[in-house]
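Peer 1: only geometry, no sequence info:
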């Protein structure tokens, strides 16, 4: 059974993470529903066009490669597990997830990491029949890569790169067989001239030994123009077109000042020349008050089609009024145009990232689940495995979820782990992919000593947990809220008629900055638990970080004195 891959997991280690106890009575969830209702997605997509973003919700830092008629893409996952989803497409528009690159504790053990730590921007490349994924495990093993002969895996255990500092490593396989790594790293003399001063490094690597050939060197100091104090040069990718080597990087930080810039050289040993018309992609010069804005565009990767066309994937965000967004950084797609003197442009200055545009000249791909637009899903928990969109927070150390224990139900053995802890809570989650949405889930009233329901979280101290517990000989439903601190019960309502094992449904309605919670039982009908709560606590502006809001079934043991 595939439980992402939570099923069949053995106890890995309890050292340094505290003692964890599983409850003897599982919590049983019957189904889960989600429906997106964003206004920006309400118009039909014209025939022959596609919808941006191509991966809605928390899918940042996209990287892609082509292998004949197939395209593969990976994105960041930070502290969520399994790490680094991998997608397949044949048209660059419709993407089907085929696995996770980091799906074993031997590849990724991130207990103790904060939500926005752990796995940063990955890069995927293919060379001579082998796939390579290279990334950084911040607060962990740092820079490493893994390999596979098939994109769905299995992928190797990490091959460490201790001589690579910084983040965002990327491979480049040259035509002459030599292999290089670029990455964001420390500036000259390891001293920053100003906040955000970084550099792009280039190393040649011996793939047989895994060791560098000679010393690494800085090929970009600061950014396009050091005199203007550019910040956070990162996500460097080298590619070749004709007689030119191109280096494309993100610059300006991953928020509103984000951009994509381009350099080129005739050989890897030459000076890299920045294009005088940089950046080649940004939205920072546009009015934030424009309708349905797409902002923070950058962190691009390029791919060439069989017919010679070029396309770029990149991250951007979709804020609503006030600049808030809880969907995180998402994956977008645009064609690349080339100037007469061979410079690439993803989007001319002053233009908005389009919501819809003509598809690439490729045969359409079929997918089993939509990844953009307004859609609805219902998970019945009645199959042999969960979909790959279901993940958890940090590497599990217990086999705490099952689809076999009770047929037609997701069974969770609650752990004594709070959402605020830097551990693995017994919480199965999926991405929120819209600013306006509804979600609901049915579960059976749990045994005394257990709290269970639905949790929405963007950071350890920014979450909602709508749940039920048994208190003073009766069931009580409650809403727990964390807004920058410890979780607090903000409302609770008794359900005296509810008995253990009877069904109840939690319903959540979110409309941008407001979110409401309801509960429904057969005996009590539908009750308004909390109306128009502040949904902005689940946004990047309130809870700084690199992820988006996640939602799903959660159960925990009640705290004991």
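Peer 2: Ah, there it is. The structure presented is a predicted model; accordingly, all values stated were derived computationally and were not measured. Numbering: from 1, shown residues only.
Peer 1: going by C-alpha atoms from here, please, whenever you check contacts or count neighbours.
Peer 2: Fine.
Peer 1: in which helix or strand would I find the residue nearest to residue 300 when sequence neighbours are not counted?
Peer 2: Leaving aside its sequence neighbours, residue 300 sits nearest to residue 314 (C-alpha to C-alpha, 6 or more residues apart in numbering; 4.1 Å). Assessed by DSSP states H and E, residue 314 sits inside strand 310-317.
Peer 1: from the contact counts, what lies against that strand?
Peer 2: strand 295-304, strand 330-338 (3 or more C-alpha pairs under 8 Å, 6 or more residues apart in numbering; DSSP states H and E).
Peer 1: list the buried residues for the last one?
Peer 2: When you say that, I think you mean strand 330-338. Residues of strand 330-338 classed as buried: 330-337 (neighbour count, 16 or more other C-alpha atoms under 10 Å).
Peer 1: let me have the residues you listed in a markdown table, extended by distance to residue 151.
Peer 2: Listed next are the buried residues of strand 330-338 as a markdown table, based on distance: C-alpha to C-alpha, whole Å:
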| residue | distance to residue 151 |
| --- | --- |
| 330 | 22 |
| 331 | 20 |
| 332 | 22 |
| 333 | 21 |
| 334 | 24 |
| 335 | 25 |
| 336 | 26 |
| 337 | 29 |
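Peer 1: next up, a structure to set beside the first:
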């Protein structure tokens, strides 16, 4: 029987001294040169929080914190283990490599933090809740089926929705306790969300993230036209139920999939990521301005090299770390930067 082994949360990337020197002066894209895929981001007061995908790893669904959108540190995980089935315990010749839990949706509503995800491995949708995002244990709610790349949304009418799909985007309303779906609430929101990117689509619109700004709803997706690059599509509506009008919002370097975040000073950014080979999916920030009720991403439609944000305090601060396994009394056995590559068998390790 295979036994799980330890693996760092994110793979260390190597920078040149030129990049390191530049980052002392101002924030630089990418803001993190390491694998932080499928980000979801919120601001609560002066603090920002970000969730990400960790697939088959345990603990999973990492939560990161920043006070400047540039320097991030791990503060918690939403779960220790996702499930105990063979794929996640490396038993009976099964594994969950590349599976497990995917794109999450992080929210803050009525003094409670919520982060949701889905897993084709278990065919379930998960919602985790806590009042203390940095220190408390998360409570789990789960139900079937797995709603692909969904966005969790608490509307002003007191209702809670999930929006999900690939190409054809659908919406459901959740029960008041979030334990499942209200019957007969499923509806098609956008018949073909890929349409603004043209007819020759390889990857149809997915990665739903919904935001409400000044009374309007903005639904972000990524699509990938064939023989082209990953593209940001935004649909806008006056009601959550639509109708939605869509447009291509950004296409540069394949930087796509994400959503909106604002600062206490009133500045807006889009958080997006870029597939970067063996390094993984690396996060970018793109400035956002507003024109005629639409978010306009980038500087002249491009990803800026530098940002009007505080400089990075390190190459990959607070997310990648080394460990010599020496411990002082009271220290955690394994710091947050460590994960197991499947559910751990605690009989087979000690420190």
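Peer 2: Structure's in. What do you need? What you see is a predicted model; the values in this text were computed from it and never measured.
Peer 1: quick one on the thing from earlier: what sits against the counterpart of the residue nearest to residue 300 of structure 1 in structure 2?
Peer 2: Under the alignment (TM-score structural alignment), residue 314 of structure 1 maps onto residue 272 of structure 2. Residues near residue 272 of structure 2 by C-alpha atoms under 8 Å, 6 or more residues apart in numbering: 39, 255-259, 283-286.
Peer 1: cool, and residue 283 of structure 2?
Peer 2: If you count contacts by C-alpha under 8 Å, 6+ apart, then residue 283 of structure 2 has 30-34, 36-37, 39, 271-274 around it.
Peer 1: what's the matching residue for it over in structure 1?
Peer 2: Counting by TM-score structural alignment, the partner of residue 283 of structure 2 is residue 331.
Peer 1: then residue 350 of structure 2?
Peer 2: If you follow residue 350 of structure 2 across to structure 1 using TM-score structural alignment, you land on residue 402.
Peer 1: count of neighbours near its match?
Peer 2: 25 (other C-alpha atoms under 10 Å).
Peer 1: and what about the closest residue in space to it that isn't next to it in sequence, helix, strand or coil?
Peer 2: Spatial nearest neighbour of residue 402 of structure 1, excluding adjacent residues (C-alpha to C-alpha, 6+ apart): residue 411 at 5.1 Å. The local conformation at residue 411 of structure 1, judged by DSSP: H, G, I helix; E, B strand; the rest coil, is strand.
Peer 1: for the stretch 351-500 of structure 1, just list every one of the strands.
Peer 2: Secondary structure of the stretch 351-500 of structure 1, counting by DSSP state E, counting those that start in this stretch: strands at 356-358, 376-379, 391-393, 401-402, 410-412, 428-431, 436-444, 450-459, 462-471, 474-483, 488-495.
Peer 1: now do the buried residues in the second one.
Peer 2: This means strand 376-379 of structure 1. Buried residues in strand 376-379 of structure 1, counted by 16+ other C-alpha under 10 Å: residue 379.
Peer 1: how close does that strand sit to structure 2?
Peer 2: Strand 376-379 of structure 1: mean distance to aligned residues in structure 2 after superposition is 5.5 Å, counting by mean C-alpha distance after the TM-score superposition for structure 1.
Peer 1: that strand packs against which elements?
Peer 2: With contacts taken as 3+ C-alpha pairs under 8 Å, 6+ apart, strand 376-379 of structure 1 sits against strand 27-36.
Peer 1: distance from the chain centre to the strand it packs on, please.
Peer 2: 21 Å (C-alpha atoms, centre = their mean, to the nearest Å).
Peer 1: that strand packs against which elements?
Peer 2: If contacts are counted by 3+ C-alpha pairs under 8 Å, 6+ apart, strand 27-36 of structure 1 sits against strand 376-379, strand 410-412, strand 436-444.
Peer 1: tell me which of those strands sits most buried.
Peer 2: Stretch with highest mean neighbour count among these: strand 410-412 (a mean of 26; mean count of other C-alpha atoms under 10 Å).
Peer 1: start and end residues in structure 2 for it, please.
Peer 2: Using TM-score structural alignment, strand 410-412 of structure 1 pairs with nothing in structure 2.
Peer 1: tell me the secondary structure at residue 157 of structure 2.
Peer 2: Quick answer, by three-state DSSP: residue 157 of structure 2 is coil.
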